[in-house]
Structure formats: structure tokens, C-alpha cells
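**Q** My questions concern the predicted model and sequence given below.
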Amino acid sequence: MSHSPPDSGRARAFHLAGSSVPAARPQPGLYIVATPIGNLGDITLRALETLAGADLIACEDTRITRRLLDRYGIETPLVAYHDHNAEHTRPRLMERLAAGGVLAQVSDAGTPLVSDPGYKLVEAALAAGHRVIPIPGASASLAALVAAGLPTDRFFFEGFLPARSGARRTRISELKTLPATLIIYETGPRLDESLADLAEVLGPRPAAVCRELTKAFEEVRRGTLTELAGHYAQAEAENRGEIVLVIGAPLEEEAREEDIDAALRRALATLSVKDAAAAVATATGLPRRAVYARALALQGGDD
């Protein structure tokens, strides 16, 4: 049975440099399409062709996505799909896929499913046997990472920290020993408080605050967490827009202290405090008295 898309009469095309470019209808399936994080010029030709050729575009906010489509003369219908209506809307989208439809999914900015709603639609589509095709492009996390000037060989994407300070500090403590550059999203109103908590828990690690990337007032401010916390506590006018924090891995002395504690805990599982301290001191070359004091602290003072 053939399924014709309900909007088959519309022009499947996009405008580029004053010309109309035809867009073929892609193969049926769910297309996850990255869109610009600010500068509308940061869209790929493949993304434009996919958006123009799709039967329907699912987006977080139709007003935001409409601005992008208007820029490139794309007439594909839109449907809102976000956290608040997902349970109601997802079955309708699945029906479109089941009927052989071509569905594109976008977020308000950047790569969908990265700190944005949508993974349940991908999960459902895969479970139903539909194709899921990524159309890569802009990503705020990667843009910030490469601009921060910190090591990029190993990084951990955290997304948003908890809004409340107590829970936020607990989570930061859990991230403290990760041997990787941290990438964290934050909102303007919480920036100064989050930086203060990060500085208190992580200390003076090198970091960068990347704000309004690709936009007119783009800013990348680098320094230690302590310096950045002090700056943004006094610079309320700058605590606006889309913000990505990039934070260096534990400093060498931090990592060494954590390694020693880990070694002591392993030794204490089978040895007395005295013997465990002797074994770790021998293995590390550190003064036995200092290691013994640390072992006592970990053991709560019990010998």
C-alpha cells in the first residue's frame, strides 16, 4: 500500500544565495537534525535538504524553528514536541512513521537529545523498527570545548547541574575525581552561584565561561574557577544568554591525593592501619608518617 504525504503538493525546496534548491523526499524514517546554536548561517546543506524534504518537523518551539525555516524559505509543516506534550504527541508521530512518513526532529538550538527532550521518540522509533538517521551539525558543548583552551582528549558532558545549592555541591563532589575536562550547561541567573559552588568544591582549577557562542555578543572568558567566580559575582550584566562552562581535570596534586586514598582504602580492606600505610608508602615513595596519618583519618582514628 502506498502512503502519500498529506502535504505532497507543497514545494520541497530551500532558498540559498537567492536561488531555490530542490529537495528530494528522503527515505522514510526519523531524522535527528542539528540546527544552529545562534548564528543561522551555521546550518549544513544536508540539514536544509532534510528539513525541506521531510513531511513534518517536530520541534520544541514552533516560533523559534519557524525563524530558521523562513530564513531558508522552507515550507515544511511544524508540530510542537516538548516535555509538556510528549506523552500526547508521540503516538501521533509514531503513526506518521508507521504510515511511511519522513519525520525530522529538531531542538531549539544545536543537536537534539543533548540536554533536550526527544530520546523517548528515538527509543520508540527504534523499538518499532523504523530507521533513525542523525544529521550532524552545531553543538554548544563541542563549540565551547574547542574554544576553551583546555585538554580535549578526554571530556565528560554533565549537562545542567541541580538548581539548589546543596544538591549542586553534592553532584560537583561526585564529579571531582573524574580524570577528564568537564562540560556543564548553565543559565544566566544561576551562573554566579554555580561558579561559587564549583570553586569551593573543586578549587582553583583552570576553566572557561563560554557565553552566547556564535552570536553577536559571544564571550569566552578564561581563568581559574576562583577568578571566574569573583568576576561573575560582580558582573551581573554579563550573566545572560546561553552559557557553557568548561572545567579542567583534577590538578596533579588533587589526582595524587585521590590515588593515595584509593590505594589506602584497598589496603585497609585486608591489612591493619600500620601495615596498610607501610605498603602504600613503599609503593609510592611517600613519607611513611604522612601516609600513616592519612590512613588513620580514613579509618576514623582506629588502629
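**A** Received it, and whenever you're ready, just let me know what you need.
**Q** hey, let's count contacts and neighbours off CA atoms from now on
**A** Will do.
**Q** Show residues contacting the top helix by length along the chain.
**A** Counting residues, the longest helix found in the chain (DSSP state H) is helix 252-268. Residues external to helix 252-268 that are found in contact with it (Cα atoms under 8 Å, 6 or more residues apart in numbering): 177, 179, 276, 277, 279, 280, 294, 295, 298.
**Q** Beyond that helix, next helix or strand please.
**A** Heading C-terminal from helix 252-268, the first helix or strand you meet, by DSSP states H and E, is helix 273-284.
**Q** what's the angle between that following helix and helix 252-268?
**A** Counting by axes from the mean of the first three to the mean of the last three Cα atoms, to 10 degrees, helix 273-284 lies at 130 degrees to helix 252-268.
**Q** Give me the buried positions along helix 273-284.
**A** Using 16 or more other Cα atoms under 10 Å as the test for burial, helix 273-284 gives 273, 274, 276, 277, 278, 279, 280, 281.
**Q** So which elements touch that helix?
**A** helix 252-268, helix 288-298 (3 or more Cα pairs under 8 Å, 6 or more residues apart in numbering; DSSP states H and E).
**Q** What is the end-to-end distance of stretch 157-177?
**A** Using Cα to Cα, to the nearest Å, the end-to-end distance of stretch 157-177 comes to 14 Å.
**Q** how about it: buried residues?
**A** Quick answer for stretch 157-177 (16+ other Cα under 10 Å): 157, 159, 161, 168, 169, 172, 175, 176, 177.
**Q** and these, which of them are in helices?
**A** 168, 169, 172, 175.
**Q** Save the residues you listed as CSV, and put in distance to residue 31 too.
**A** Shown next, in CSV, are those (distance: Cα to Cα, whole Å):
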residue, distance to residue 31
168, 35
169, 37
172, 35
175, 33
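**Q** ok, second structure coming up, stack it against the first:
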Amino acid sequence: MSLINSNNSIENKIINYIGVLYIIPTPIGNLEDITQRALRVLSNVDLIAAENIKHTRFLLKNFNINAKLFVFHNYNEQQKVKLLIEKLLRGENIALVSNAGTPLINDPGYHLVRRCHEENINVVPLPGACAAITALVASGLPSNRFCYEGFLPTKSKARCDMLYNLSYESRTLIFYESPHRLIQSLNDIINIWGPERYIVLARELTKIWESLYGAPVNELLQWILKDKNRSKGEIVLIIQGCKTNINNNALSVEVIHTLTLLQQELSLKKAITLTASIHKIKKNTLYNYAISKLNT
């Protein structure tokens, strides 16, 4: 019995020499949203891995925190993971922060956290600000089931493909979007999902110019076009899930046959477009049918 206790004691000492990776959310606008726990950890760690040194230094200065900073962003993450792991294994405690919000949510950190698990390094996540969740709970749309998709693709074709793939998604959808692509994205949503899909535009959350506006997408687009300031800043789109009930009997044998033949030679999108044009029916109806067949 004494030997077992001795071995456990040695093991505990070894574990204590391994550092801890803390995942620290930071404010998405209002500096008052940082937690006391986050400030305490940031004040005591050996190193802060930051997406942007200048941005993080500004945050720390506001709370009189002096800390050693390490540049860690999307472009160097995979190269710097090894170095950070070595520091953690030597017993250094490291805090991971992004420019704003919760790290890893469309921000760097996945590869580092994954390696920590592989090396049995303790990962301690702190709760805190996240633009997606902040927008969701204020949207008035169902929040018990939702689907976070990050940023829509920058190129129209890839964006439309994603929207087509999500046409039959019944959960509330969350997207981040860039101000200079917002108009194009809303037009793509209208073309693929129709003008009636309800969307809440959450902009500049927790900041001075914070605003939330919800409307069917066609009305939302017109509202934005009336004032260019309505498309500026950090943007989150909360989108109503699909409510369409697929009734395969609504499609004739001829329509289904046409779609099936065209799919053998063309992409789903092109097959649907041609079938809709030939038989004078809505593309959404055909796409929902195609998705329902894939899910059966």
C-alpha cells in the first residue's frame, strides 16, 4: 500500500510540473464584459498567446496588466504550436486569447488545443463573450436548437453551394458576415431561399452603435440599402430555419424523371435550375426534394 501511495505521489509531482492552457474570452466591444476570473488568470500566467499583440496590449493596459505576449494567429498557428507545447510541458502556464470573443470560434486555437489533449496537458476554458450567442439570444428566433456556420464563403459560387446545402436545415442558423459582402450574400439568400426567410441582423454588439433589426430577407435588404451605415461594423446574421414540409407527391413523375436524368450529367444546382425552367416550378421545391432523398 505504501508503494502505491509513493508512486501516486511521484506522478502528482510530475503532473504539477506541466503547465495549463487557459482559453480566455475577451470583450467583443464593451470592456466591462470581461470577467474577474479572466483578469486574474491573465495577470498570473507566464505567457499570453494573442491573435494581435497591439489589440491585446490595449486590453491589458486598461486593466493594468503587464504580461509577456506571443503572436499566435491563423497564419502561424500550425508552426507555433510545437513551441507552445514545449513551454507547457516545461511547466509554463499559457492563456490563449483572440481579438475579441471566445477563442477557437472562427479564431485560432484548434490545433493547439488538440495537441494539448494529445500530450495530456490540462485545458481550462473560461466562459465569456461570444458574438454568435449574444446575437442568438436577442434575436427572437428559436434558440433551443441552432446551427453555427461561421462566415459565409467569400466567393459567390461557394456561398450559393453552402446555402443550397442548408436549404432543408430546420434549426436556427447563425452566420458571421463581412460588411462589404453583406449585400451580395443577402441577394444570394433571396435567390436560393426566397424573399420571405426571416433574418435578424445584429451589428456592433455591445458597442456604442449596437443595433438589431429583423425582417424577411427582401425587406431587410431594402432597409440596409436606404442607409449604408446599416451594413457597417461587426455583423452576425441569425436566420430562421426552414419550415417547408416536403411533399414528394407534389412533384409529378415527369419532373422527378427530368431531375434524375440531369443529375447524372450536371451538378445538383444546374440540374435543379434546368428542371425548374423546363417544368415551370420553384427551384426550392426541387432542391428540398433532392435533399429529402439524400436524407432517406
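**A** Happy to help now that I have it. Source: prediction; values computed, not measured.
**Q** Ok, which of the helices and strands packed on helix 273-284 of the first structure comes nearest residue 224 of the first structure?
**A** helix 252-268 (15.0 Å; Cα to Cα).
**Q** Could you pull out the buried residues of that closest one?
**A** Per 16+ other Cα under 10 Å, helix 252-268 of the first structure contains these buried residues: 255, 260, 261, 263, 264, 265, 267, 268.
**Q** can you check stretch 181-201 of the second structure too?
**A** Within stretch 181-201 of the second structure, the residues that count as buried by 16+ other Cα under 10 Å are 182-183, 185-190, 192-195, 197-201.
**Q** got it, and stretch 93-111 of the first structure?
**A** Neighbour counts using 16+ other Cα under 10 Å place 93-94, 96-98, 100-111 of stretch 93-111 of the first structure among the buried residues.
**Q** again, but for stretch 55-68 of the second structure
**A** With burial defined by 16+ other Cα under 10 Å, the residues of stretch 55-68 of the second structure counted as buried are 56, 57, 59, 67.
**Q** now it: which residue numbers in the first structure?
**A** Stretch 55-68 of the second structure corresponds to residues 64-77 in the first structure, going by TM-score structural alignment.
**Q** Just the residues contacting that stretch, thanks.
**A** 10-16, 40, 48, 51-57, 59, 108.
**Q** Which of those fall in strands?
**A** Residues of the contacts of stretch 64-77 of the first structure located in strands (DSSP state E): 13, 14, 15, 16, 56, 57, 59.
**Q** Based on its surroundings, how many neighbours for the second one?
**A** For residue 14 of the first structure, the count of nearby residues is 25 (other Cα atoms under 10 Å).
**Q** quick one: it and residue 20 touch, right?
**A** Yes: Residue 14 of the first structure lies in contact with residue 20 (Cα atoms under 8 Å); the separation is 5.7 Å.
**Q** What residue, apart from its backbone neighbours, is nearest residue 206 of the first structure spatially?
**A** residue 224 (4.3 Å; Cα to Cα, 6 or more residues apart in numbering).
**Q** now for the one you found: what does it line up with in the second structure?
**A** Taking TM-score structural alignment, the alignment pairs residue 224 of the first structure with residue 216 from the second structure.
**Q** what's near enough to touch its match?
**A** When contacts are taken as Cα under 8 Å, 6+ apart, residue 216 of the second structure is in contact with 195, 196, 197, 198, 199.
**Q** What segments of the stretch 151-296 of the second structure are strands?
**A** Remark: strands assigned in the stretch 151-296 of the second structure by DSSP state E, counting those that start in this stretch are 172-177, 198-203, 211-216, 235-239.
**Q** would you list those strands in a markdown table and tack on distance to residue 129 of the second structure?
**A** Formatted as a markdown table, the strands of the stretch 151-296 of the second structure follow (distance: least, Cα to Cα, whole Å):
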| stretch | distance to residue 129 of the second structure |
| --- | --- |
| strand 172-177 | 15 |
| strand 198-203 | 15 |
| strand 211-216 | 17 |
| strand 235-239 | 14 |
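**Q** If anything else comes up later, I'll come back, but that's it for now.
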